[in-house]
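Student: Here you go, sequence then predicted model.
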Amino acid sequence: MKSAAAWRAPPWYAKPAPRLLFQRRLAACGLPVQVVRPPRRHRGGFAVAVQARVADLPAQTVTVVFGRAEPHVPHVYTDLPSGSPHRYTDGALCMWYPGDPADQRWVLRDGPVVLLGHVIAHLLREEWWQHTGEWPGDEAAHLSISGTDDTSTQAA
């Protein structure tokens, strides 16, 4: 006989008020915001798409996804391809090292405007890297599954 799974609090976006507040604060930046279906691997999550038009960057759609497995960790995607070493294998932006302390990465209490700032800064770094081959900013090597340094997927 299987025992029932332990009760877990629902993700922050499970109720409409936090979702609507996140969208409203993001829209306050003057960008059109659209709720979209999360990618299959983040099924059951919450996702919004923003049309980013930033000087010195090509116009692109930025999609922010909060998955059910990690509801406080944003996964950010763009519709433009990039050969940047600061993308995960699924194409998500690698904006910080996941194990960094809260003051070195985005946390929910920072709000969507701060998250958008991280995204834009990352996209500007990618643009610089594409033109110069140099990454402006801090980098931390990820550990591969075998536990060795994998310099092909570094964190920004």
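Tutor: Received it, and whenever you're ready, just let me know what you need.

Student: going forward, measure contacts and count neighbours with C-alpha atoms only.
Tutor: Fine.

Student: how about the helices of the protein, start to end?
Tutor: Remark: helices assigned in the chain by DSSP state H are 16-27, 112-132.

Student: so of those helices, which one's packed in deepest?
Tutor: Of all those, helix 112-132 carries the top mean neighbour count, a mean of 17, counting by mean count of other Cα atoms under 10 Å.

Student: so what does that helix touch, helix or strand wise?
Tutor: Secondary-structure packing of helix 112-132 (3 or more Cα pairs under 8 Å, 6 or more residues apart in numbering; DSSP states H and E): helix 16-27.

Student: hmm, back to that, and the helices of the chain: which comes nearest residue 60?
Tutor: Nearest to residue 60, of all the helices of the chain, is helix 112-132, at 10.2 Å by Cα to Cα.

Student: quick one: contacts of that closest one?
Tutor: By Cα atoms under 8 Å, 6 or more residues apart in numbering, the surrounding residues in contact with helix 112-132 are 22, 25-26, 29, 54, 56-57, 76, 82-84, 86, 93, 95, 106, 134-137, 156.

Student: Second structure follows, compare the two:
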Amino acid sequence: MRNFKRKQLTIAQQRCKIQQFFPSFRYFKKGYWIGTLRPTLSSPFYTIKIIYGKYNPKVFVIKPTIHKEAPHRYSDGSLCLYYPGDRSYHESLFIADTIIPWTAEWLYYYEKWLEDGIWWGPEAPHSYKLKKQ
């Protein structure tokens, strides 16, 4: 059985697909996109920033301001869109197929959380035990 490594997509590949499916997103040479998403017709337009570095993309909501107590965010304010341990996202996947739709889904569940205080979206365990070596 062959063990083959996943190949990271280039910025050009990512840009092309994002432009095709999410034309409101504009790429900036410093390695990020800014665009708008609207999860439902009754939702506001959210301005999103996606930073694409060497590892997993980081997603921030620029406006409107996300409630400071909103769940499923990292300490830097970026959105927790998936459980990294299950490798839902990796460098050979398109941001347009994964990160952007997951962001829209996160925004949908965020709006529901604002309405009734319950996060109805999928969740992964958040308590990790480190093994002693």
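Tutor: Yep, that arrived. Quick caveat: nothing in here was measured; it's all calculated off a predicted structure.

Student: And the TM-score between these chains?
Tutor: Scored against TM-score structural alignment, normalised by the length of structure 2, the superposed chains reach a TM-score of 0.74; 119 aligned residues with a Cα RMSD of 2.5 Å.

Student: returning to what we had before: the helices of structure 1 into a markdown table, with extra columns for distance to residue 99 of structure 1?
Tutor: Listed next are the helices of structure 1 as a markdown table, based on distance: least, Cα to Cα, whole Å:
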| stretch | distance to residue 99 of structure 1 |
| --- | --- |
| helix 16-27 | 24 |
| helix 112-132 | 17 |
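
Student: follow-up on the earlier one: of the contacts of helix 112-132 of structure 1, buried ones?
Tutor: 22, 26, 76, 84, 86, 93, 95, 106, 135, 156 (16 or more other Cα atoms under 10 Å).

Student: Tell me which of those residues fall in strands.
Tutor: The members of these that map onto strands under DSSP state E are residue 76.

Student: Let's check: the centremost residue of structure 2 is which one?
Tutor: Centroid-nearest residue in structure 2, with Cα atoms, centre = their mean: residue 99, separated by 4.1 Å.

Student: The aligned partner of residue 28 of structure 1 in structure 2 - how many residues pack around it?
Tutor: Applying TM-score structural alignment, one finds that residue 28 of structure 1 aligns to residue 20 in structure 2. Using other Cα atoms under 10 Å, residue 20 of structure 2 is surrounded by 11 other residues.

Student: How much space separates residue 20 of structure 2 from residue 108 of structure 2?
Tutor: The gap separating residue 20 of structure 2 from residue 108 of structure 2 is 23 Å, by Cα to Cα, to the nearest Å.

Student: likewise residue 70 of structure 2?
Tutor: From residue 70 of structure 2 across to residue 108 of structure 2, the span is 13 Å (Cα to Cα).

Student: Which positions in stretch 120-133 of structure 2 come out as buried?
Tutor: Buried residues in stretch 120-133 of structure 2, counted by 16+ other Cα under 10 Å: none are found.

Student: So which residues make contact with it?
Tutor: 82, 83, 106, 109, 112, 113.

Student: distance between it and the chain's centre?
Tutor: On the basis of Cα atoms, centre = their mean, to the nearest Å, stretch 120-133 of structure 2 sits 19 Å off its chain's mean C-alpha point.
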